[in-house]
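Participant: Fold the following and give me the result.
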Amino acid sequence: MLRRRILRATIIVIVSVVIGWAALELGQRIDWESVGQAVSRLAWWQVGVLIVLLVVRQIINATPVSRFVRGLSRPRAVLNDLAANLVGHLTPPPGDVVIRIAMFRSWRVDPVDGMAGVTLTSFVFYGARLLSPVLGLMLLAFVGIDRRQWIVATVSGVLALALLTGLVLVVRSQGWAMLLGRWAARVARAVRRDVNEEAWVRAVVSFRERVEGTLKEHLLPALAALGAGIVLEGLILFASLRFVGVSPGDLSAAEILGGFFMVYPLTMLPMFGLGVLDAVLISGWITATGEQLESTLLAGVIVWRAVTFGGALLLGALAVGWWRLALRRNPSPPAETDPPSSDADGQTS
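Facilitator: Below you'll find the predicted structure:
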């Protein structure tokens, strides 16, 4: 156990040093004065457009949770998502779970059903992320596709299909659910020897029982909603680049959105791929436009990150404040169902 902890800490330190060194090297090459000038081109109404797009994206992203959780309206699903996003970034795990459960209980929504719906939404979102390169490939067909892009889209599409098919099989069959629980426990045991295999199986079977009735009816609408949310995020990036001075002659809409959707699975990384996704995007665009646009492209990406990341955190703070204020004005007794309990191995059951 001690060796694993030392190895894990060593890997984290090495990765952090490499990323930090790369960031410093990149930062020295950037003309930050030009970046600032590009950002300063934003007009007040353009900021308003970006905020409206962000709000619409958040509403659409909350649609699956409102569908998968019985008794949860869409406005409350939006508040729940925003609050969890905020707390998840400011506190260590499971802070986001705690705030979600607290909100569910205050609204008299079964917290176990609520977290089952949230988990189901997460699985579907992974599927939508993995499908995004397929959409990117379709857009890039207008400007030309290279072999690497074909490979990325094909592999990503196959993984998405496997994930969604596996999800459907697990939910429809208890046997598949038990098999998945045992397989996942054995994989986890490679990292932690104290994993309780039977507890994992019970957790997966319990999850299946709770979502079985909703998945068949809501899977495709939920997948479509999350896909629309990804498209809206791409539109925020597209608008950000146009607002800071990237013209259609520099990069077409197909190049911007196609490139973004192609690398969108990188948002699975911590902090939504902050730094990694940005560098891959900019380097790809520079290949097409030349280094003369590097500062402007970086400015557009910074604006996009500020809106989608910083703006979402601000909306999360407003959501938590709104919920607390409403709770003080109209306190309601908590739901009788207790939240999910944790076994000795730390897994929810």
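Participant: CA atoms for contacts and neighbours, from now on please.
Facilitator: Fine.
Participant: now the lengthiest helix in the chain: how far from the chain's centre is it?
Facilitator: Identified as the longest helix of the chain according to DSSP state H is helix 197-244. Averaged C-alpha coordinates place helix 197-244 at 9 Å from its chain's average position (C-alpha atoms, centre = their mean, to the nearest Å).
Participant: Please provide the structure for the following sequence as well, for comparison with the first:
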Amino acid sequence: MSTPEGPDVSDARPGRRAWITRIVLLVVAAVSTVIVVRLVGRVDWEAARDALRHLSWWHYIVLLAVVLVRQILLAMPLSFFIRGVTFYRATINDLGATMMYLIGPPPSDIALRVAMFKSWGVSPAKGLAGTVMNSLTFYVARFSAPLVGFILLLIIGEDPSFRWVELLSIAIAVAVLVTVLLVVRSDRLARTVGTRSGRIVRRFRRSVDPDRWADACQNFRADISERFHSGFPLAVLSQVGMMVVDLAALTLCLRFVGVTADEVGLVWIAIAYLFAFPFTVFPLWGIGIVDALILAALVEAGGHEVEAAAVAGLIVWRVFTVGVPVLLGAGAVAAWRREVAVADASRGGPTPSG
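Facilitator: This is a model prediction of the structure:
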């Protein structure tokens, strides 16, 4: 997500800061993963490899179809917030940006998004405003997930045992939601939010100008307010749907490698997933730390007998939900370039490099 100062694809310093941030988060995730796995116990990797042999050819087809639905739902808010962006365009835009985020120097993902928007006749300002709203909507869904986990625990009669991490996650979701609602309510509130946020950030980064943040929030409101009231509820629903499909993918992966419903029921898989989901804020969808947290919860629910198969299922889940979207992103960029080339050929103009 771009800062209120706006994305500058030519500035190398934000790129370096982004790389440093990613590395720090990966280190934190790695250390946390080691700690959680040690608490769970030693993994029988030979048994995990044996569990992978349960996979049949048709399992891969089913999982690929589920992941495709997941990616479409994940990208849908772009079409709700940006006029002229269809579900198809939203999906290839998001897939392409995902690929560039993982393999390219920051902010190459933003540069690709802008190039796509311009080729579709969408102004960069409108496109980036929709992209920011896409991210904010996902943040609301991401950090609200533990609330649903607590509700499920209460429904099945288990002690929710509130923990500060989950409560902090819910508080972040509320803060993001309230901030968005204030910004889109009026120009005055948008400028107030921008000014106060800029003053807070300036305590840690002296180069921040609160007046520029106020202008950015006001401009953001102007770019997004037209479609916010109709688009935001649909965007939230699409992100909830994405999480349901993602949970379905995890459940299928576990079932396909031999973790039965008698060993770990769906409700326990859901609870494990929902409490771990906020940690997808770490790079690569929280790979490592999210898996370790889910593994610990599954072992607690089903005993150490399910540990090896659960590890195998988590590996398959990550291959499909992290690896496959990158491959799809390469295909999405190729499809967009072909679309641009055909459009330019029909106009008799040169083909842009994108």
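Participant: Once they're superposed, tell me the TM-score.
Facilitator: Laid over one another, the chains give 0.85 as their TM-score (TM-score structural alignment, normalised by the length of structure 1), with 329 aligned residues with a C-alpha RMSD of 3.0 Å.
Participant: picking up where we left off before, over which residues of structure 2 does the longest helix of structure 1 lie when aligned?
Facilitator: Using TM-score structural alignment, helix 197-244 of structure 1 corresponds to residues 210-257 of structure 2.
Participant: Over to stretch 114-124 of structure 1?
Facilitator: The aligned range for stretch 114-124 of structure 1 in structure 2 is 127-137, by TM-score structural alignment.
Participant: Mind reading off the mean deviation between the matching stretch and structure 1?
Facilitator: Stretch 127-137 of structure 2 differs from its equivalent in structure 1 by a mean of 0.7 Å after superposition (mean C-alpha distance after the TM-score superposition for structure 1).
Participant: repeat for stretch 174-181 of structure 2
Facilitator: Mean for stretch 174-181 of structure 2 is 2.1 Å (mean C-alpha distance after the TM-score superposition for structure 1).
Participant: Give me the buried stretch members for that stretch, please.
Facilitator: Neighbour-count burial for stretch 174-181 of structure 2, counted by 16 or more other C-alpha atoms under 10 Å, picks out Val176, Leu177, Thr179, Val180.
Participant: Report whether the expected contact of Ala51 of structure 2 with Arg255 is present.
Facilitator: No. If you go by C-alpha atoms under 8 Å, Ala51 of structure 2 and Arg255 don't touch, sitting 10.4 Å apart.
Participant: Now check structure 2 for the residue matching Thr175 of structure 1.
Facilitator: Just so we're on the same page, residue 175 of structure 1 is Gly rather than Thr. Aligned by TM-score structural alignment, Gly175 of structure 1 pairs with Arg188 of structure 2.
Participant: show me what contacts that match?
Facilitator: Residues counted as contacts of Arg188 of structure 2 (C-alpha atoms under 8 Å, 6 or more residues apart in numbering): none.
Participant: can you tell me the helix or strand for it?
Facilitator: Element membership for Arg188 of structure 2, per DSSP states H and E: helix 187-202.
Participant: what comes up buried for that helix?
Facilitator: Across helix 187-202 of structure 2, burial judged by 16+ other C-alpha under 10 Å covers Asp187, Leu189, Ala190, Arg191, Thr192, Val193, Gly194, Thr195, Gly198, Arg199.
Participant: Show the contacting residues for the closest residue to the fifth one other than its chain neighbours.
Facilitator: Right, the one you point to is Thr192 of structure 2. Sequence neighbours aside, Ala214 is the residue nearest to Thr192 of structure 2 in space, at 6.8 Å (criterion: C-alpha to C-alpha, 6 or more residues apart in numbering). By C-alpha under 8 Å, 6+ apart, the contact set of Ala214 of structure 2 is Ala190, Arg191, Thr192, Val193, Gly194, Thr195, Gly198.
Participant: In TSV: the residues you listed, plus distance to Val36 of structure 2.
Facilitator: Formatted as TSV, these follow (distance: C-alpha to C-alpha, whole Å):
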residue	distance to Val36 of structure 2
Ala190	42
Arg191	43
Thr192	42
Val193	38
Gly194	39
Thr195	41
Gly198	37
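Participant: once aligned to structure 1, how far is the helix holding Arg188 of structure 2 on average?
Facilitator: Looks like 1.9 Å for helix 187-202 of structure 2 (mean C-alpha distance after the TM-score superposition for structure 1).
Participant: Leu74 of structure 2 matches what in structure 1?
Facilitator: Checking TM-score structural alignment: Leu74 of structure 2 goes with Asn61.
Participant: I figured its match hits Leu223, correct?
Facilitator: No. Asn61 of structure 1 is beyond contact range of Leu223, at 10.0 Å (criterion: C-alpha under 8 Å).
Participant: what's the offset of the next helix or strand along the chain from the longest helix of structure 1 from the middle of its chain?
Facilitator: Using DSSP H and E, the helix or strand that follows helix 197-244 of structure 1 in sequence is helix 253-263. Computed by C-alpha atoms, centre = their mean, the chain-centroid distance of helix 253-263 of structure 1 equals 18 Å.
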